[in-house]
Each structure stands twice: as structure tokens, then as C-alpha cells.
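# Structural data only, the sequence is not supplied:
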């Protein structure tokens, strides 16, 4: 049987992913997957990928065939259908069904192919809407979910239970990590499907370019959110693959949060918008607060390196470069 390591120091924990191992990253073109690829490659791991037009991860048969053919040493399951409140509210069927299919295909396919190590990436939205703050991993399934992203959250909870089941029934060295709100290079800036931070960057940038006097944002601005740069998440993923083998999921965050109103002010400054900010309180706020208890990850030696202001500036610069290439 495998053992849980959160109480051990990084020096005493055994390495669970050997140097130079072959790692398949599912979802390598997304925000998380692309960062994980960069981190693994920088540390000397052999990274395996497959484009979506060649492999639909919702197809369990083809996914299983692929994994049996390449036989990676480990899998990072970063593929998912993701989006903000608007996208979740508009496409609830796709958010639950696509994510369930991806998870079933990749996790079951990895086991059938004899993959020894797998990291499943969930989301902090798995926790109850009114969970204690900061949210410990033990809060899972102790209360009602936030209605605006319930289908996505339920799919991710199913993934955690699937990982736990493979550990209990087969002794598989599979683990789960629950990241907080992420941002960075590779983020989605689409007005209809983006999360809050890239949406704010785009809104304030376009308002500055057009000379708009005001930007009106959804909700009251009072909910508090935690944000982690995706490169810090990738570093945490590598640490977990190398040093953690517990049944319980591990929260991944920075350990601090701020009101959306303050986040908007920060993005406003970074983008150079000088107009006013209004709030449409007829729109939903979502979960009041969502700060993760990251003590389990901290005990393994993780400390984020990228400050929020610096991370927003880097992300804005990246988006401007991408935007310029398309115009």
C-alpha cells in the first residue's frame, strides 16, 4: 500500500517520479497543461503530447489505445472544459458531460495501460459554497455547492472519487490536486468563456484603447478570491509528482486572497485605464469567498514565487503580444 506524506519534510520524502521519466500531459495546449509542459521539460523529463485533432480525450476507446501504445511512466490530467460564470450557466450539459468523459477515458485508460503515476487536476470549486475559510481538503462533500458552477464541480468531484477508488481497489499511485483560481500565459481571453482575471484585463484594455469613460463589471465586487500564477501551479504539480502519494487531494494556492473590487483596481492600474469602475449588482457574485488552506502543500516545501501584480503584468504583456500577432 502507498503512504501519505504531508507530514514529512521534502528531504525525507521518496522520489515517486524518477528523473527523465516519460510523462503524458493531457490538455497540453491549455493554460495549465502548457505550463506543466514547460516545467517538466525544464527539469529534464520527456514530455508526451497529442493534439486534439488527433485524439479526442472524450473517446475512451481511442484514448486507451493511445496510452497502451506509448506507455508513459506518468500522466498529468490537465485537460478539461473550463470557463467562468457565464459559460457555466450557458453550457451546463457540456461542462458536466465533457469533463466526465475526459476523466473516465484518461484515468481508466492509464490504469489499463499500466501507467504507474497519475496526477488529476481538479478545481477549488469542488468545495461547498459556504465552506470554512481557509478551506481545508476535509471540507469536500460537507455542504451545498455554488449553483453557478455545480455541473463542473460535480464532474471534478467524480474525478477525485475515481482517483481514490483506483488507489483503494488496485493500489494505484494516483493523486489529485485542487488548484485555486489560475491565470497566466495561455489563458482564455474570450469575452463569453473567460474567467474573471483575463476578462478584467481585456475589458480594461479595450476601454483604454477606445477612450471609454467607465467600465461596468458584474456583481458587487465584494467576493474574495485567491489567484495563483500558472507557472507556480506547474512547479507545485512537479513537486507533488515527485514527493506526494496520499489518498486525499492537495490544495494548491498562494494562501492569501483579495476582494474582486481590489483585483479590478489592480488590473486597471496595470492596463493604464484611467476611467471609473461601476458595478452591476443585478448580476451574480458567485461564491462569497474561496481561500484554500494550503498547509498540506506547504509542508512539502512549496512556496509560490510570482506576485499578483507581477503576474498580471506578465499576463497582460503576453496577451498584447498574442493580440498583435492576430491583427
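Received it, and whenever you're ready, just let me know what you need. Computed from a prediction, not measured in an experiment: that's the story for all the values here.

# For the rest of this, base every contact and every neighbour count on C-alpha atoms.
Fine.

# I'd guessed residue 40 sits against residue 238; true?
Yes - taking CA atoms under 8 Å as the contact criterion, residue 40 and residue 238 are neighbours in contact, 7.1 Å apart.

# neighbour count winner among the two?
residue 40 (21 against 18; other CA atoms under 10 Å).

# Can you tell me the SS state at that one?
Of the three states, residue 40 takes helix according to DSSP: H, G, I helix; E, B strand; the rest coil.

# Quick one: residues contacting it.
Contacts were defined as CA atoms under 8 Å, 6 or more residues apart in numbering; by that measure residue 40 touches 46, 47, 238.

# out of these, which one sits closest to residue 155?
Comparing the contacts of residue 40 against residue 155 with CA to CA places residue 238 closest, at 23.8 Å.

# A further structure is provided below for comparison with the first:
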């Protein structure tokens, strides 16, 4: 990739897009094209087509999406499927029609079946039923993968897809209801410490197993794929290490300084029982993550204290 190439990062204000912008700049790519939602609504086909026709970016990274945790996915499935399909359809098609050299589509590990064999290989896609709490989002992301593959097959468009595992880190969403598990726990334990609470309750049984990847590791993997990968299949991006939700809760409580008890709520959903990605394809290419979970969580809490805890 030419260091002076014009690179459009869709979703630069989000967790993923922000991390990718930082990684691109670290790698020497300074010519970044970014727009806020107020400046460009990616659900508006006419606006997206006009934007691409005017700027004709060389590379496109599609990190924009409507995202959320179990509660948000289960409560707003129509919004999750509609908005994500609209964004993907508009950006992928406009990138192709306006001569982009390459597009990277970002998905999620939730695309895989609920009871998938572990660790999850790329070829396990569409081999079983999805987790019901986030199937609307998952189906949209699967459609994005298939759209990239269809445009490669029919038009020769160099569209690739990467499927990150559960992400966290600087720029995360700490909303008390609509956030993912790590930012939700960081906020909950921080607020509990401030008020001197004796107990904190977490959703589910605490036994579900999850793999967590720091967003800056994920972003470095995306730059690596842009520079080194051009093929039909999507690529898993993870660290191949897992822990229970209770384990990560205890780790966060220790980092935050909450000394009370941690209770579980088995009446709330656990989601998928286990979700460990096989990132062997990416590892074989030569990429590896750098953050340990503890170091990554300390980095995330530092970001929360600096940028997100006003009014908590």
C-alpha cells in the first residue's frame, strides 16, 4: 500500500474505527478520510454515493456499525439488522463503483453458530443455528461477508473480511445498558467503589467462556491484513485465550479497586456458552497480539477514567 493513498475509515469515532485510525497513523498512513455521522449518514444511499463519487478513496475500511451487548441486541433487533444492512450495502457497493483498490469489512465472532465446535474455525460459518439474543446483528454481518465474496467473484473487487473476537479498550461504549461486558463491568465496579457498595451483581451465571482482544491489537491485525491478504475467505482475529465472565469480573474488580462481593444473576442470559476463535490462519501469516488481558484491562480503565467517567 502506498503510504500516501487516500484511506476512508468508516466509523472512525467508534471503538474499532478509532483503533484502526491510530494503527494506520503508527504505520505511516496519514492521508485518512473521515466523516462523522452528522456529516455523512451511511444509511443514506444517495449521500453515500455522492461522497464516494467526490472523493474516490483508494482504500476503504468499513468499521461503522450499530453495535451493543446482549440487552441492546435483544431489545432492538430491527434496528440492528436494518441499519447494519443499509450501511454495508451502501459502502461496499459505492467503494466498488468508484474504483477503490481494496475494501476491508469488519464483522464479529457472533456470526458463528451458538453451539459451534471449539475453537471456532472460519469454515464453521452457517453450520448451525445462531445465538438468539443477537441473531439479527449476526445475520447482517454474515450478509456483509457474502456481499464481499460476491463482489470479488463477479467483479474481481478486492474486498476482504475480518471477524474480530470480543473487543475492548480505548474508545469503548460505557453506556449502563447498551454496552458490551467489559466496559459494562468497568463502569459498574467503578461506580460501586465510589459509593462504597458491598456487592455487585453480574449478568448470568458467570460461567460462560469468552475470548477478549484489546482493540489496538485488533487494529494492528487490520493493517496487517490490508497489506498482506487478498483472498475469498474471511479471517478470524483473536488471541486464542479464554476466561470465564466471573474471572474477568474479578480481574476488573481488582484493577478498579472494588473490594466487595461479586454475585451472579442466573435469571439473566449467559449468551453463547463458549466462544473461542481459531485464529490460526492469521497467526500463520505472521501476526500475533501483544496485550495480555490484565495489561489491556488496565489500559482500558485508564481510558475510562480519563475520557468517560464524568458524571458517574
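Looks like it arrived, so ask away. None of the values given here were measured: they were computed from a predicted structure.

# Quick check: TM-score for this pair?
TM-score for the superposed pair, counting by TM-score structural alignment, normalised by the length of the second structure: 0.98. Supporting figures: 311 aligned residues with a CA RMSD of 1.0 Å.

# and in the second structure, which of the contacts of residue 40 of the first structure remain?
Of the contacts of residue 40 of the first structure, the ones still in contact in the second structure (both residues aligned by TM-score structural alignment, their matches' CA atoms under 8 Å) are residue 238.

# just the contacts of residue 40 of the first structure now: which is nearest residue 123 of the first structure?
Using CA to CA, residue 238 comes nearest to residue 123 of the first structure of the contacts of residue 40 of the first structure, at 17.2 Å.

# So which other helices or strands are in contact with the lengthiest strand in the first structure?
The strand that spans the most residues within the first structure, counting by DSSP state E, is strand 173-179. The contact analysis (3 or more CA pairs under 8 Å, 6 or more residues apart in numbering; DSSP states H and E) places strand 173-179 of the first structure against strand 117-121, helix 150-170, strand 250-252.

# nearest to residue 111 of the first structure, of the ones you listed?
Taking CA to CA, helix 150-170 is the member of those nearest to residue 111 of the first structure, at 8.3 Å.

# That closest one: average distance to aligned residues in the second structure?
On superposition with the second structure, the mean distance recorded for helix 150-170 of the first structure (mean CA distance after the TM-score superposition for the first structure) is 0.3 Å.

# So residue 52 of the second structure sits against residue 95, correct?
Yes - assessed by CA under 8 Å, residue 52 of the second structure is found in contact with residue 95 at 6.8 Å.

# Between those two, tell me which one has more neighbours.
residue 95 (26 against 19).

# Which helix or strand contains the equivalent of the more buried one over in the first structure?
Residue pairing (TM-score structural alignment): residue 95 of the second structure is matched to residue 110 of the first structure. Assignment of secondary structure by DSSP states H and E places residue 110 of the first structure within helix 92-112.

# cool, residue 325 of the first structure as well?
helix 308-326.

# what about residue 96 of the second structure, distance to residue 229 of the second structure?
When distance is defined by CA to CA, to the nearest Å, residue 96 of the second structure is 18 Å away from residue 229 of the second structure.

# The two: which is more packed in?
Neighbours around residue 96 of the second structure and residue 229, counted as other CA under 10 Å, are more numerous at residue 96. The numbers are 22 against 16.

# pretty sure the more buried one contacts residue 154?
No - using CA under 8 Å, residue 96 of the second structure is not in contact with residue 154, being 11.4 Å away.

# circling back to that earlier point, next, format the helices and strands packed on strand 173-179 of the first structure as TSV and append mean neighbour count and distance to residue 185 of the first structure.
Below are those laid out as TSV (neighbours: other CA atoms under 10 Å; distance: least, CA to CA, whole Å):
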stretch	mean neighbour count	distance to residue 185 of the first structure
strand 117-121	24	18
helix 150-170	19	23
strand 250-252	26	18
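
# and those as CSV, adding distance to residue 18 of the first structure?
Conversion of these to CSV gives the following (distance: least, CA to CA, whole Å):
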stretch, distance to residue 18 of the first structure
strand 117-121, 11
helix 150-170, 20
strand 250-252, 21
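
# Show me where the stretch 151-300 of the first structure has its strands.
Taking DSSP state E, counting those that start in this stretch, the strands of the stretch 151-300 of the first structure run over residues 173-179, 181-183, 214-218, 224-225, 227-229, 250-252, 258-259, 276-280, 289-290.

# Which neighbouring elements make contact with the last one?
For strand 289-290 of the first structure, the packing partners by 3+ CA pairs under 8 Å, 6+ apart come out as strand 224-225.

# What span of the second structure is the strand it packs on aligned with?
Residues 209-210 of the second structure are matched to strand 224-225 of the first structure when aligned by TM-score structural alignment.

# Then stretch 189-209 of the first structure?
Counting by TM-score structural alignment, stretch 189-209 of the first structure pairs with residues 174-194 of the second structure.

# what's the matching stretch in contact with?
With contact meaning CA under 8 Å, 6+ apart, stretch 174-194 of the second structure is reached by 68-72, 168, 172-173, 198-200, 202, 248-249, 252-253, 256-259, 301, 308-309, 312.

# Would you mark the buried spots in it?
For stretch 174-194 of the second structure, a neighbour-count test (16 or more other CA atoms under 10 Å) marks 174, 178-193 as buried.

# so what corresponds to residue 250 of the second structure in the first structure?
When the structures are aligned by TM-score structural alignment, the residue of the first structure matched to residue 250 of the second structure is residue 265.

# actually residue 77 of the second structure, sorry about that
By TM-score structural alignment, residue 77 of the second structure lines up with residue 92.

# What separation is there between that match and residue 107 of the first structure?
23 Å.

# Neighbour count: the two, which is higher?
Using other CA under 10 Å as the criterion, residue 92 of the first structure and residue 107 rank with residue 107 on top: 26 against 15.
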